[in-house]
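**Student:** Predicted structure and sequence below. I'll ask about it afterward.
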Amino acid sequence: MFADTSYDALSMDDIAKQAGVAKGLIYYYFKSKRGYYLAIVEDSVAELVARAGADTELTGAERARRTIDGYLHYAEHHQAAYRTIVTGGVGSDAEVLAIRDAVREELVATIAEGAYGRRAVPPVARLALVGWLSGVEGTTLEWIGALAAQDVVGLPGRAGLAALLVRQLRATLTVIEEFVPECPAPPVLEETSGAAGDLGDQRPVTGSP
């Protein structure tokens, strides 16, 4: 409902009616419409982080790939919530921005752990990973926008987009190694080719497969 109606126009009566509960019950748990809205954002963030950070028993390269796929899966199936998280909510809401920053921090740490076996990395490495994640956010917003508009001619599916982002991550890790030798790029994982036209060939442009 928050995705389809402006925050100011949506009332607690509307929310209670849609939920099929008394308005007083919502106020009992959330105190206000803002409290309810922030709870929705926090719940969405928790699901995104949980999906992206799953499969911790996998090898580093496979875990990074699964993290990206889980991230895209969430964005594809929860488009309104994803936009809220990434763009900072209603009118650049300071509390939602804080939630967004927390999820970015967790995702960067998850990628660093998959790549280097540790969540904390030197500042230059962190800057590079944050830059890559910012690109992921912009790319994902563009992708789900095209999906919503059904403008899918030539658009990669989730697996294809994940392949593209994995390649970009590999390039970022290679650059990090050049600037921060104590953060060597992990070995490239052998990957199988997907369907033609869906960016299925996920091997790096340079280096050994």
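**Tutor:** Ah, there it is.
**Student:** For the rest of this, base every contact and every neighbour count on C-alpha atoms.
**Tutor:** Will do.
**Student:** tell me, what residue is most central in the protein?
**Tutor:** Y71 (4.3 Å; CA atoms, centre = their mean).
**Student:** quick one: which helix or strand includes it?
**Tutor:** Using DSSP states H and E, the element containing Y71 is helix 60-77.
**Student:** what's next to that helix, contact-wise?
**Tutor:** 48-49, 51-56, 81-82, 110-111, 113-117, 140, 144, 158-159, 162, 165-166, 186-189 (CA atoms under 8 Å, 6 or more residues apart in numbering).
**Student:** Quick check: next helix or strand after that helix?
**Tutor:** By DSSP H and E, the next helix or strand past helix 60-77 is helix 79-87.
**Student:** circling back: now the helix holding Y71 and helix 79-87, what's the angle there?
**Tutor:** Interaxial angle of helix 60-77 relative to helix 79-87 (axes from the mean of the first three to the mean of the last three CA atoms, to 10 degrees): 120 degrees.
**Student:** Show me what counts as buried in helix 60-77.
**Tutor:** By 16 or more other CA atoms under 10 Å, the buried positions in helix 60-77 come out as 60-76.
**Student:** Comparison target below:
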Amino acid sequence: MNISQQRDAARPRSRGTERSLARRAELIAIGRRLFADTSYDALSMDDIARQAHVAKGLIYYYFQSKRGYYLAIIQDSVADLVSFAASGLELPAVDRVHRTIDGYLRYAEHNQAAYRTIVSGGVGFDTEVHAIRDSVREAIIATIADGAYGRGDIAPPARMGLLAWVCGVEGATLDWIDRPELPRDTMRELLVRMLGGALRAIEDLDPAYPAPQPARRNA
């Protein structure tokens, strides 16, 4: 077979791969809507297939299992949040922090079931869900460290201080989506002020990491 024939033979497979990836992405998009406010246990594979208007075998073909499908959905939705946290480098540090926290709260608000799964550990002790949670934590810590100190590689006291703040944010956000008594803007400002306290505590322990002076922002 010459080169031209080899290329011709490869084209159908390429088109097939593109169609396969598009179909998989479509199923994930459907799953994100289905699981946005519905827990893992509340939907059976029959329920999912019926609401998605697809054959159940198609979901098994692409994801092998219900758990595989759910993990793919969570990974896809969290990827948006992590990308958002890592972007906005052109913004002033204080604006980037506000933007990141607001995006985090919006994600939790609009993907409540998935957020609970990520923060609470998934179905039982799920190492893959924990890895997803840890990737979100590291993205938030890196964003805050870069804004506060101009670098993401920080000493253990500074990292632990920011990690403690992130863990506090997770617990407060879980309570907030269960009892949304505060507007999102108020919740965001509360978390920003808590961050200021964490940064000052880090400075007390390690003066090499001075807390940034808060900038005056318009309401």
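**Tutor:** Nice, I can see it. Treat the numbers as computed from the prediction; the structure is a model and nothing was measured.
**Student:** on that earlier part again, which residue numbers in structure 2 does the helix holding Y71 of structure 1 align to?
**Tutor:** The alignment of helix 60-77 of structure 1 onto structure 2 (TM-score structural alignment) spans residues 93-110.
**Student:** tell me the average deviation of that stretch from structure 1 after fitting.
**Tutor:** Here stretch 93-110 of structure 2, set against structure 1 after superposition, deviates by a mean of 1.1 Å using mean CA distance after the TM-score superposition for structure 1.
**Student:** Filter the contacts of helix 60-77 of structure 1 down to the buried ones.
**Tutor:** Applying 16+ other CA under 10 Å to the contacts of helix 60-77 of structure 1 flags 48-49, 51-53, 81-82, 110-111, 113-116, 140, 144, 158-159, 162, 165-166, 186 as buried.
**Student:** Please tell me how far stretch 183-190 of structure 1 is from the chain's geometric centre.
**Tutor:** Its chain's C-alpha centre and that of stretch 183-190 of structure 1 lie 22 Å apart, by CA atoms, centre = their mean, to the nearest Å.
**Student:** What's the end-to-end length of it?
**Tutor:** 21 Å (CA to CA, to the nearest Å).
**Student:** For the host helix or strand of G135 of structure 1, which residues meet the burial criterion?
**Tutor:** For G135 of structure 1, the enclosing helix or strand under DSSP H and E is helix 123-148. Within helix 123-148 of structure 1, the residues that qualify as buried are 125-126, 128-130, 132-133, 136-137, 140-141, 143-144, counting by 16+ other CA under 10 Å.
**Student:** Onto which residues of structure 2 does the helix or strand just after that helix map?
**Tutor:** Heading C-terminal from helix 123-148 of structure 1, the first helix or strand you meet, by DSSP H and E, is helix 158-179. On structure 2, the counterpart of helix 158-179 of structure 1 by TM-score structural alignment is residues 184-205.
**Student:** And that stretch against structure 1, how far off on average?
**Tutor:** Per aligned residue, stretch 184-205 of structure 2 averages 0.9 Å (mean CA distance after the TM-score superposition for structure 1).
**Student:** just how off-centre is that stretch within its chain?
**Tutor:** On CA atoms, centre = their mean, the centre of stretch 184-205 of structure 2 falls 21 Å from that of its chain.
**Student:** ok, now stretch 131-146 of structure 1?
**Tutor:** Per CA atoms, centre = their mean, the centroid offset for stretch 131-146 of structure 1 relative to its chain is 9 Å.
**Student:** tell me, that stretch lands on which residues of structure 2?
**Tutor:** With TM-score structural alignment as the criterion, stretch 131-146 of structure 1 aligns to 164-179.
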